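J.: for reference, the sequence and a predicted model appear below.
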Amino acid sequence: MSQLSPLFQKASAEVVDFHRFFEGWYDAATADGIDFGRCERTFGQAFRMIPPTGRIFDRNETIELIRANRASFRGDFTIEISDIRASFETDDAIVLTYVEAQSRAGKYSRRQASALFTASSSAPNGVEWQHLHETWLQMPDN
């Protein structure tokens, strides 16, 4: 497994790019210029997400959650991605881990994420999200 494999490069780019999508979609000043179709094209049909709360969301629930949070911030939402690593890889699937730091209206948090991607020529960056599991490293400040 190489951190420089083409699949690692595609999946890493997808992690960063998709979080840039969130920053734009969630900001009232930029949400109108964001293509929501990008979100719908990125998740595989069997996608599941487990956020730090432990609740399991399927693909449709995840998409609706993201859609509902459109323009919910006023320039005070940022995400930083760091420490992207591959932990498993085959010819057409890869598991990445990464740290996601968020600042939401002055409240800072960090989470560790692991995500399963599969190759897909029709998805942004050539990979689809199949599974995402997040856990708190630092809960939001009060």
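T.: That came in fine, so what should we check first?
J.: C-alpha only now, for contacts and for neighbours.
T.: OK.
J.: and the longest helix belonging to the chain, which residues are buried?
T.: Once the chain is assigned using DSSP state H, the helix that runs over the most residues is helix 6-26. For helix 6-26, a neighbour-count test (16 or more other C-alpha atoms under 10 Å) marks 7-8, 10-12, 14-16, 18-19, 21-26 as buried.
J.: going by distance to Phe77, which of those wins?
T.: Glu23 (6.5 Å; C-alpha to C-alpha).
J.: residue contacts, the closest one?
T.: Residues near Glu23 by C-alpha atoms under 8 Å, 6 or more residues apart in numbering: 77-79.
J.: kindly report the same for Ile63.
T.: 39-40.
J.: in addition, the following structure is provided for comparison:
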Amino acid sequence: MRPTSAHERTTDVTPRRRRARGSRVPRVHRRLAGRTPTGREYGRAEAVLPDDFEIVSPTGERRDGPQIRADLRNGHGAFADSDPEFEIRVANVRTRVERDEHCLVTYEEGQRIDGDWDWRVSSGLFRRAADAPNGVEWVHLHETRLSEDAEPPT
């Protein structure tokens, strides 16, 4: 891994992966805030969350691809009443390992609900998939909540 500056650490991915990751978070944000018409973004999300996808949440709960896809559909507008407005921030994105078919990425994510930020550090494993948007799909996501006294990323 060659990144040395903060900017390099947050952008050390191929342009295709950078575009894929950068475009996905705002879409999820809009869906949960209730600002995307129902059904508009589902096809793309379902295409990158295969059946064998697994997420381990900060509480230790494990969910697979079908469960997460259902959560996204059922979560439309879940935080529409958040004051201030619901927001997701992603910082310190780093490619940790990249092989022919897989790429391991770490990042920090904050979610603001009703003014309170919940920060976590995540490890996401991706694999090449010719039929997925941008040629990449999620395999695994592991989230660990940062302690309340931890400094939020900049």
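T.: Looks like it arrived, so ask away. Computed from a predicted structure; not experimentally measured.
J.: how about Ala93 of the first structure, what's its match in the second structure?
T.: Taking TM-score structural alignment, Ala93 of the first structure has His102 as its aligned residue in the second structure.
J.: before we move on, the earlier item: which of the contacts of Glu23 of the first structure does the second structure keep?
T.: Retained in the second structure (both residues aligned by TM-score structural alignment, their matches' C-alpha atoms under 8 Å) from these: 77-79.
J.: in TSV, list those along with distance to Thr135 of the first structure and secondary structure.
T.: Below are those laid out as TSV (distance: C-alpha to C-alpha, whole Å; DSSP: H, G, I helix; E, B strand; the rest coil):
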residue	distance to Thr135 of the first structure	secondary structure
Phe77	19	strand
Thr78	18	strand
Ile79	16	strand
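J.: what residue of the second structure takes the place of Ile137 of the first structure?
T.: To be clear, residue 137 of the first structure is Leu; Ile isn't right here. In the second structure, Leu137 of the first structure lines up with Leu146, judged by TM-score structural alignment.
J.: its match reaches Ser122, doesn't it?
T.: No - the criterion here is C-alpha atoms under 8 Å, and Leu146 of the second structure misses it with Ser122 at 10.1 Å.
J.: what separation do you get for the spatially most central residue of the second structure and Gly110 of the second structure?
T.: Centroid-nearest residue in the second structure, with C-alpha atoms, centre = their mean: Val25, separated by 6.1 Å. Separation of Val25 of the second structure from Gly110 of the second structure (C-alpha to C-alpha, to the nearest Å) stands at 11 Å.
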